[in-house]
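Peer 1: Below is the structure, and that's it, no one-letter string:
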């Protein structure tokens, strides 16, 4: 009987020890720094240990997710394993708007999101929804890497977010069930758009009818004729299988909407200056990987949709398209005056 009680007592003690360990380890972002009472203090250079989460809506191995993973890898290396970032792709932690709100609260530490939904949290980001403001990829990145682009990243702090780096997402173009050879072919078409004011005004300027709807509904809407057309970048056109039901894409590149890698301002403020530098530098270094993966995937996507029977039309002269949307640009020019000035300067 005495042996039985001893075994039971040992089991209870062991269970209490495990429970206490789990409580101390916490959940979500873990801070494993500090030393036990009576122990010698750890060297300051060692720093605290963290485990963070990074949310992404795109599927695993998508260029942005590969950028996320490279970022996490570099942070882990630079911190000698102290800072671990777990990447959660495929909307595992929620859709972009909901995730942004969680990052504001510090419930999720990192995310990669499109500048599209960011406009709801920072009005300046609405400029990226305006059509044809960038001539090409080089023009866009010259702006993003310039002073105004960096200023836009820093301006997110007012929304309890900390911008770390821009990622590439190519250019958005129109695709439809009927052939598209010029801007006039959009006239009267029902085109799916992201729900925002500028996109609706853009469709009106092009003579089309805006049909806002969730991204997941687009395939069936095209298939059944609820809509005639949609718009997106090449990889999304391919991975969504939209090319199977809307086999005509015209590369007008009406929008270049970059992505942003960011951290909760709440969490950022708790980091040491050394750890802030590690995270900021790693974010910037990861851009090269993401852009290389984007370029590669874009080419692969174009080849795949052509193999699948899609017709791809190049736009050699953007002026007719720009002329059509000029009223939209003029309407917002004063509101985004400083940003337009920087975009124009990047063109020279």
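Peer 2: Noted; the coordinates are in hand. Source: prediction; values computed, not measured.

Peer 1: contacts, neighbours, all on C-alpha from now
Peer 2: Will do.

Peer 1: From the contact counts, what lies against the helix or strand hosting residue 230?
Peer 2: Residue 230 is part of strand 229-232, with elements assigned from DSSP states H and E. Judged by 3 or more CA pairs under 8 Å, 6 or more residues apart in numbering; DSSP states H and E, strand 229-232 is in contact with strand 172-176, strand 190-193.

Peer 1: From residue 73, how far off is the most centrally placed residue in the chain?
Peer 2: The centroid of the chain falls nearest to residue 113 when counting by CA atoms, centre = their mean (2.5 Å). Here the criterion is CA to CA, to the nearest Å. By it, residue 113 lies 19 Å from residue 73.

Peer 1: And residue 166, by the same measure?
Peer 2: Residue 166 is 18 Å from residue 73, by CA to CA.

Peer 1: Looking at those two, which has the bigger crowd around it?
Peer 2: Regarding residue 166 and residue 73, a neighbour count based on other CA atoms under 10 Å identifies residue 166 as having more, with 27 against 18.

Peer 1: and the closest residue to the more buried one other than its chain neighbours, what does it touch?
Peer 2: Excluding its sequence neighbours, the residue lying closest to residue 166 (CA to CA, 6 or more residues apart in numbering) is residue 260, at 4.6 Å. The contact partners of residue 260, by CA atoms under 8 Å, 6 or more residues apart in numbering, come to 112-115, 163-167.

Peer 1: Can you tell me which of those end up in strands?
Peer 2: Judged by DSSP state E, the contacts of residue 260 include 112-114, 163-167 as members of strands.

Peer 1: Serialize these to TSV and add fields for distance to residue 213.
Peer 2: Below are those laid out as TSV (distance: CA to CA, whole Å):
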residue	distance to residue 213
112	22
113	19
114	17
163	28
164	30
165	29
166	26
167	25
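
Peer 1: give me the number of residues near residue 338?
Peer 2: 12.

Peer 1: how near is residue 71 to residue 285?
Peer 2: Distance from residue 71 to residue 285, by CA to CA: 7 Å.

Peer 1: Neighbour count for these two, which is higher?
Peer 2: More neighbours surround residue 71 than the other of residue 71 and residue 285, with 26 against 16 (other CA under 10 Å).

Peer 1: Put this next to the first one:
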């Protein structure tokens, strides 16, 4: 298990918010008496319906730490898919105040007008988990967090970077070469840099709701999809005719953003903020540990269930991705961030 380094994002957010609190004449979280934490309820949600899921592990750790450190004054209610199985629903609920902490992918943040976050969605941006951690837990992650807070007008604050695993192709046939993708429909994002990539390798990006994907694969609505082992194996996609074959393309070491409502956060006392950020850090570590362990576990389960898994030469895939990286970074105005990411390899 790789060492999970302390997130500078959380440190920066903690410091800045406690300083703001001091400016308002409030007692800082560092010196406040936790016995005096004011009661507050936090609604935390993710879009996965399975309880045996790293997202659930992470948010349950968030609940445990927040309630423990506040002696029960902070109550956390965790929703696993019950507030919405689509991330767009969760983002909307966060904006409306119907949820306080949610987990979303970069793609759904770009839909709110913060295009820079799509940098983390670029295929083949990261070459290992170690590389990914160095990026999101360091200066780049801190800069993205600042951009999100600023450009959302304080609607969103990133309080942690989670992973949804390494994404691979799975479909009705194995990929022996990049040419095998030509003309195949693939369930993935249908706009932005992700869609652009799949189009350039010859596939046809197709929109299917996550909750409807099992049926779509079963009934030949789509030829294939792409995701990480814990997620599509839990949904039994590998047991469908169009999900039986997995090719380890490893095209995305995924990033997920743990967001808190900026307005909710700013309404908290400094002690409440301190507890929430401590819970966020603990949840980040718990989610990553669960995810890393489950990747191997669910790969073995897939093989046991009769799925077929093969490897492929990724070089042609990576070569197509490189110019997409450069153009996307230029369009987003984040060329320096891309350079920093590449320097951390």
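Peer 2: Great, that's in hand. These numbers come from a predicted model, not from an experiment.

Peer 1: And the TM-score, once the two are fitted together?
Peer 2: Overlay of the two chains. TM-score (TM-score structural alignment, normalised by the length of structure 2): 0.83; 304 aligned residues with a CA RMSD of 1.9 Å.

Peer 1: coming back round to it: possible to save the helices and strands packed on strand 229-232 of structure 1 as CSV with mean neighbour count and distance to residue 159 of structure 1?
Peer 2: Formatted as CSV, these follow (neighbours: other CA atoms under 10 Å; distance: least, CA to CA, whole Å):
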stretch, mean neighbour count, distance to residue 159 of structure 1
strand 172-176, 24, 27
strand 190-193, 24, 26
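
Peer 1: Out of these, the one nearest residue 252 of structure 1 is which?
Peer 2: Closest approach to residue 252 of structure 1 among those (CA to CA): strand 172-176, 5.3 Å.

Peer 1: List the contacts of that closest one.
Peer 2: 228-234, 246-257.

Peer 1: same check, this time on stretch 95-114 of structure 1
Peer 2: 28-29, 52-57, 64, 68, 93, 117-118, 159-161, 257-267.

Peer 1: run the last query once more with 6 Å
Peer 2: For stretch 95-114 of structure 1, the surrounding residues in contact (CA atoms under 6 Å, 6 or more residues apart in numbering) are 52-56, 160-161, 259-264, 266.

Peer 1: Which two among the residues you listed are spaced furthest apart?
Peer 2: Longest span within those, CA to CA: 259 and 266, 21.0 Å.

Peer 1: returning to that earlier point: the strand holding residue 230 of structure 1 corresponds to what range in structure 2?
Peer 2: Using TM-score structural alignment, strand 229-232 of structure 1 lines up with residues 224-227 of structure 2.

Peer 1: And for stretch 272-280 of structure 1?
Peer 2: The aligned range for stretch 272-280 of structure 1 is 269-277, by TM-score structural alignment.

Peer 1: What of stretch 172-192 of structure 1?
Peer 2: Aligned by TM-score structural alignment, stretch 172-192 of structure 1 corresponds to residues 167-187 of structure 2.

Peer 1: Stretch 211-219 of structure 1 now?
Peer 2: Stretch 211-219 of structure 1 covers residues 206-214 of structure 2 once aligned (TM-score structural alignment).

Peer 1: measure the matching stretch end to end?
Peer 2: So stretch 206-214 of structure 2: terminal residues 14 Å apart, CA to CA.

Peer 1: Please work out which residues outside that stretch touch it.
Peer 2: 186-187, 190, 237.

Peer 1: Rebuild the helices and strands packed on strand 229-232 of structure 1 as JSON lines, extending it with distance to residue 10 of structure 1.
Peer 2: Formatted as JSON lines, these follow (distance: least, CA to CA, whole Å):
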{"stretch": "strand 172-176", "distance to residue 10 of structure 1": "64"}
{"stretch": "strand 190-193", "distance to residue 10 of structure 1": "64"}
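
Peer 1: Out of those, which gets nearest to residue 89 of structure 1?
Peer 2: Nearest to residue 89 of structure 1, of those and by CA to CA, is strand 172-176 at 22.0 Å.

Peer 1: with structure 2 superposed, average distance for the closest one?
Peer 2: Compared with structure 2 after fitting, strand 172-176 of structure 1 deviates on average by 1.1 Å (mean CA distance after the TM-score superposition for structure 1).

Peer 1: How far does that strand sit from its chain's centre?
Peer 2: Distance, stretch centre to chain centre, for strand 172-176 of structure 1: 20 Å (CA atoms, centre = their mean, to the nearest Å).

Peer 1: same question, stretch 189-196 of structure 1
Peer 2: Computed by CA atoms, centre = their mean, the chain-centroid distance of stretch 189-196 of structure 1 equals 20 Å.

Peer 1: Then stretch 93-107 of structure 1?
Peer 2: 12 Å.

Peer 1: same deal with stretch 274-290 of structure 2?
Peer 2: For stretch 274-290 of structure 2, the distance to the chain centre is 14 Å (CA atoms, centre = their mean).

Peer 1: do the same with stretch 64-76 of structure 1
Peer 2: 13 Å.

Peer 1: same question, stretch 312-321 of structure 1
Peer 2: Centroid separation between stretch 312-321 of structure 1 and its chain, computed with CA atoms, centre = their mean, is 27 Å.

Peer 1: Need the distance between the two termini of it.
Peer 2: 17 Å.

Peer 1: so after the longest helix anywhere in structure 2, what's the next helix or strand?
Peer 2: As assigned by DSSP state H, the longest helix anywhere in structure 2 is helix 270-304. Going down the chain from helix 270-304 of structure 2, the next helix or strand is strand 308-310, by DSSP H and E.

Peer 1: Of all the helices and strands packed on strand 229-232 of structure 1, which one is nearest residue 311 of structure 1?
Peer 2: Among those, strand 172-176 sits nearest to residue 311 of structure 1 (CA to CA), with 9.6 Å.

Peer 1: Roughly how far does residue 307 of structure 1 sit from residue 17 of structure 1?
Peer 2: 60 Å.

Peer 1: And for residue 61 of structure 1?
Peer 2: 40 Å.

Peer 1: Residue 11 of structure 1 now?
Peer 2: Residue 11 of structure 1 sits 10 Å away from residue 17 of structure 1 when distances are taken as CA to CA.

Peer 1: for residue 109 of structure 1, same thing?
Peer 2: 29 Å.

Peer 1: Tell me which of the two has more neighbours.
Peer 2: residue 109 (27 against 11).

Peer 1: all strands in structure 2, in order from the N-terminus.
Peer 2: Using DSSP E, strands in structure 2 cover 40-46, 74-80, 101-104, 156-162, 166-171, 185-187, 204-206, 224-227, 245-253, 256-261, 308-310.
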